[in-house]
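Undergrad: whatever this is, show me its structure:
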Amino acid sequence: MSAPNDNDPRHLETLDRDLARYSNLELATSYVARPIVGPGLALLFVILAGLAAALFLGQANNTLIVVIAACLGAYMALNIGANDVANNMGPAVGANALTMGGAIVIAVVFESAGALIAGGDVVSTIAKGIIAPDSMANATVFIWAMMAALLAAALWVNMATWIGAPVSTTHSVVGGVMGAGIAAAGFAAVNWPTMSAIAASWIISPLLGGIIAAAFLWLIKTRIIYQEDKIAAARCWVPVLIGLMAGTFATYLALKGLKHLIAIDLTAALLIGAGIGVAIWVAMIPVIARQSVGLENRNKSLKTLFAVPLVISAALLSFAHGANDVANAVGPLAAIVQASQSGDFMSAVRIPLWVMVIGALGISFGLFLFGPKLIRMVGGQITKLNPMRAYCVALSAAITVIVASWLGLPVSSTHIAVGGVFGVGFFREWDAERRLKKARLTMPDRPSYSKEERQRRKLVRRSHFMTIIAAWVVTVPAAAVLSGMIFWGITLILG
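TA: Down below sits the predicted model:
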């Protein structure tokens, strides 16, 4: 029998089919493996955080407890990056001012910078006064309670990310601390006035964010978009809006992002913001005049004038978020470290640098691995965003925090940002309906839409709206119940 001829067309055809099968097998394998790559890398980071804690502490007391706590802190930081950071980057990505890759790079850099440069080095003993410190029987009970709170909060945020709901990581930690405190010392240990204020913020945060975002969108529409000469109107108003954004973010960063480096009160922060805002407004007048040369008199041309300010605002929001929310991941961890090493759980907790690094890297890593899902949801699936609408959301987030600081109200940055997106979407619905009614008055013969058609044409997706609101409402109680159950489990196993 003769050997097969390599030049035989039939042999070459068979070889091509075999190679195609191998190629398809390789492609299928990559698709099967892709879902486990992220969790695998996340698990590796958690293990490395525990090893780093062990190497840093050496033969110190209760090293094993601190290593476990470091793993839990790393897990929480990953979930903050996966869920919370979407609120800062989602609008810019949804408006196509940033690509997903660009958003992740900017967020990683500025979140890490905010956490390491301006992150809180002092936090209160137990999550901002939620639980009275003297209610804990001893340092061991306190450590178990903080571990339960940290794990419960991380699990809840993880589940919320999985279902596609942006939730407040601050409220998750608060709920976890409350649940563990109740399990450890009873309901009397809870500071109920503080909890009432936090519950009020569920309503105050999104309402303030939504109203302010809608107000700025109304300003942009009436002063620029609905004008006969849109470009001339933009030359007048866009420098004002950019100056307002610059001044607002300067005030915001002075109050929230840099408060751990320099002590600045609200009045001083407002003066700083006003000075910077006026300077930027004057500087942007010739810049916008040059950018607007040759632009067509239509809405699409206006988007280019808002793109750069929107990217800058996303970066600044990420810096301030990293400075403030890193404590959600590492605050309980730092408390466990202090209680384990010194037995002191009554005084304020100082966060060591290595603990801050775990928090900063975890937030950045979580964003890189799991953040795109929530970024897409916030940026494009609730309502359609363009640079003008996204600008309103970003500016609303900064202004609402300033107003809340002035009024002394506890607010959630997550609720503010998502509330701003809802505010923009619902304003668009109202404005579209208003213009439709006005058109019917001028053109009575114009056909009207049926009830079903009007419902279909809604500009805010109601399914996302209901899912997010439900997740907000149950965050604190769900984290509290989960934390209490974990605490009881720890006491049964180790007690």
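
Undergrad: from now on I want contacts and neighbour counts done on CA atoms only, so please keep to that.
TA: Will do.

Undergrad: how far away from the center of its chain is the longest helix seen in the chain?
TA: Of all the segments of type helix in the chain, defined by DSSP state H, the longest one is helix 9-57. Relative to the mean C-alpha coordinate of its chain, helix 9-57 is positioned 29 Å out (C-alpha atoms, centre = their mean, to the nearest Å).

Undergrad: by contact count, what packs against it?
TA: In terms of contacts (3 or more C-alpha pairs under 8 Å, 6 or more residues apart in numbering; DSSP states H and E), helix 9-57 is packed against helix 63-83, helix 353-376.

Undergrad: and that helix with helix 353-376, angle?
TA: 140 degrees (axes from the mean of the first three to the mean of the last three C-alpha atoms, to 10 degrees).

Undergrad: of the helices and strands packed on helix 9-57, flag the one that's most buried.
TA: Neighbour counts averaged per stretch over the helices and strands packed on helix 9-57 are highest for helix 63-83, at a mean of 27; criterion: mean count of other C-alpha atoms under 10 Å.

Undergrad: so which of the helices and strands packed on helix 9-57 is nearest F56?
TA: Set against F56 and scored by C-alpha to C-alpha, those come closest in helix 353-376, at 8.2 Å.

Undergrad: here's the other one to compare against:
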Amino acid sequence: MLASILFISVCFLAYANGANDNFKGVASLFGSGTLNYRLALTWATVTTLAGSIAALFLAQTLLVKFSGKGLAPDALIHTLPFMIAVAGSAGLTVILATRYGFPVSTTHALLGAMAGSTLLATSGDISFAPLLNNFVLPLLLSPLVALVLAALVYRVLIMGFKRQRIESDLCLCVENPDSLSLAGNANMSMAIDSATVPVLSVDSQNVCAERQASLILGINLQRLRDGLHFCSAGAVCFARGLNDTPKIAALLLLAPGFDLQWIIILVATAMLLGGVFNARRVAETMSHKITPITHDQGLSANLVTAFLVIFASKFGMPVSTTHVSVGSLFGIGLVSGKANTGVIASIALSWLLTLPCSAICSAVISHYLSSNL
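TA: The predicted model follows:
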């Protein structure tokens, strides 16, 4: 009976996570007009699923951390009621935020749920040191780091694009030997030697043609930028799947009859369905309400988000993809002067409420289960 309830609770949490989180990686593609909603969602679904499967091989540390080990007594975390309360309350918190279009952190909800159940079960006996070092600090610092890095990356891209117009084409060209002038050289032998050696250069196609150079490789900078933007969005979704899947899968490790491979597949499938059927409201918030997004800004935000989340996953740091991606977009909005501070304030408030809301729900569920079992 309890194993079945835990199974349903974890599936519900994974569904809520997908609904709230799946679209965040491709929000810049939708917001900048690169892709419409359906195509952006399809790309998010495919790449998130790939990240979820990769979590089986690359994110073992998070599986241990989000089983609650070190935060709560071992005698507590190895009970099914504790895991049911954590999964159920976190799922309720995330799906409620999704209903109103707030991009919240599943990591934050899980942390609050674990804390609430532990405080109730142990009458306040909770280990605050691992809570602070392993959970709170990464969650607090990650959006600030993302904000600064995204602002810096965007400034670097803007400086590069000012030197070379993004609409122009570049080509790698080779100078024809007979086009090199020999006049004005003091040493004729040196001129002859230089005339027989082809000279490679990178310039616009028009300049190459005027110099009668042969086109070797043409590069359309706009297409290159859009391609990088598309790939970076996929990288963010991959990183999110890699980081979030083990957090949720850890809650099913105690369920009998499941091995790790099937747990990962189950969680990945539920996340996929949540993103497909309930991602629209959060998509609008992330894509259009935080700040207007251009191709360059979206590329900058995605590069920073993907880097930080993959780095955190590798070293077992439970950062929130939500916090990182919102921090990146806000940093770019500050640089461009178009950040919607009212929306950011509302999102920040929802982040603050996530932990106590999840903790209260978890304590209520734990009390109900302990009273009726």
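
Undergrad: quick revisit: format the helices and strands packed on helix 9-57 of structure 1 as JSON lines; extra columns: distance to I106 of structure 1.
TA: Written out in JSON lines, the entries for the helices and strands packed on helix 9-57 of structure 1 read as follows (distance: least, C-alpha to C-alpha, whole Å):
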{"stretch": "helix 63-83", "distance to I106 of structure 1": "13"}
{"stretch": "helix 353-376", "distance to I106 of structure 1": "10"}
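
Undergrad: out of those helices, nearest to G484 of structure 1?
TA: Checking the helices and strands packed on helix 9-57 of structure 1 against G484 of structure 1 by C-alpha to C-alpha gives helix 63-83 as the closest, at 16.4 Å.

Undergrad: what's A268 of structure 2 aligned with over in structure 1?
TA: Taking TM-score structural alignment as the alignment basis, one finds that A268 of structure 2 is matched in structure 1 by A360.

Undergrad: could you report the distance from that match to I399 of structure 1?
TA: Applying C-alpha to C-alpha, to the nearest Å, one obtains 25 Å for the distance of A360 of structure 1 from I399 of structure 1.

Undergrad: same check on W281 of structure 1?
TA: On the measure of C-alpha to C-alpha, W281 of structure 1 and I399 of structure 1 end up 17 Å apart.

Undergrad: with G209 of structure 1 instead?
TA: Following C-alpha to C-alpha, the distance that separates G209 of structure 1 from I399 of structure 1 is 8 Å.

Undergrad: the longest helix of structure 1 aligns to what range in structure 2?
TA: Mapped onto structure 2 with TM-score structural alignment as the criterion, helix 9-57 of structure 1 occupies no residues.

Undergrad: and that helix with helix 63-83, angle?
TA: Comparing the axes of helix 9-57 of structure 1 and helix 63-83 via the same axes, to 10 degrees yields an angle of 130 degrees.

Undergrad: can you give me the strands for structure 2?
TA: With DSSP state E, the ranges of strands along structure 2 come out as 169-174, 200-204, 214-220.

Undergrad: tell me the contacts of the residue positioned nearest the centre of structure 1?
TA: Taking C-alpha atoms, centre = their mean, the centroid of structure 1 lies closest to D84, which sits 2.4 Å from it. Shown here is D84 of structure 1, whose contacts under the criterion C-alpha atoms under 8 Å, 6 or more residues apart in numbering are 166-169, 414.

Undergrad: same question for V355 of structure 1.
TA: Under the criterion of C-alpha under 8 Å, 6+ apart, the contact list for V355 of structure 1 reads 70, 330, 333-334.

Undergrad: separation between it and G129 of structure 1?
TA: Here the criterion is C-alpha to C-alpha. By it, V355 of structure 1 lies 22 Å from G129 of structure 1.

Undergrad: then D18 of structure 1?
TA: Shown here: D18 of structure 1 relative to G129 of structure 1, a distance of 67 Å by C-alpha to C-alpha.
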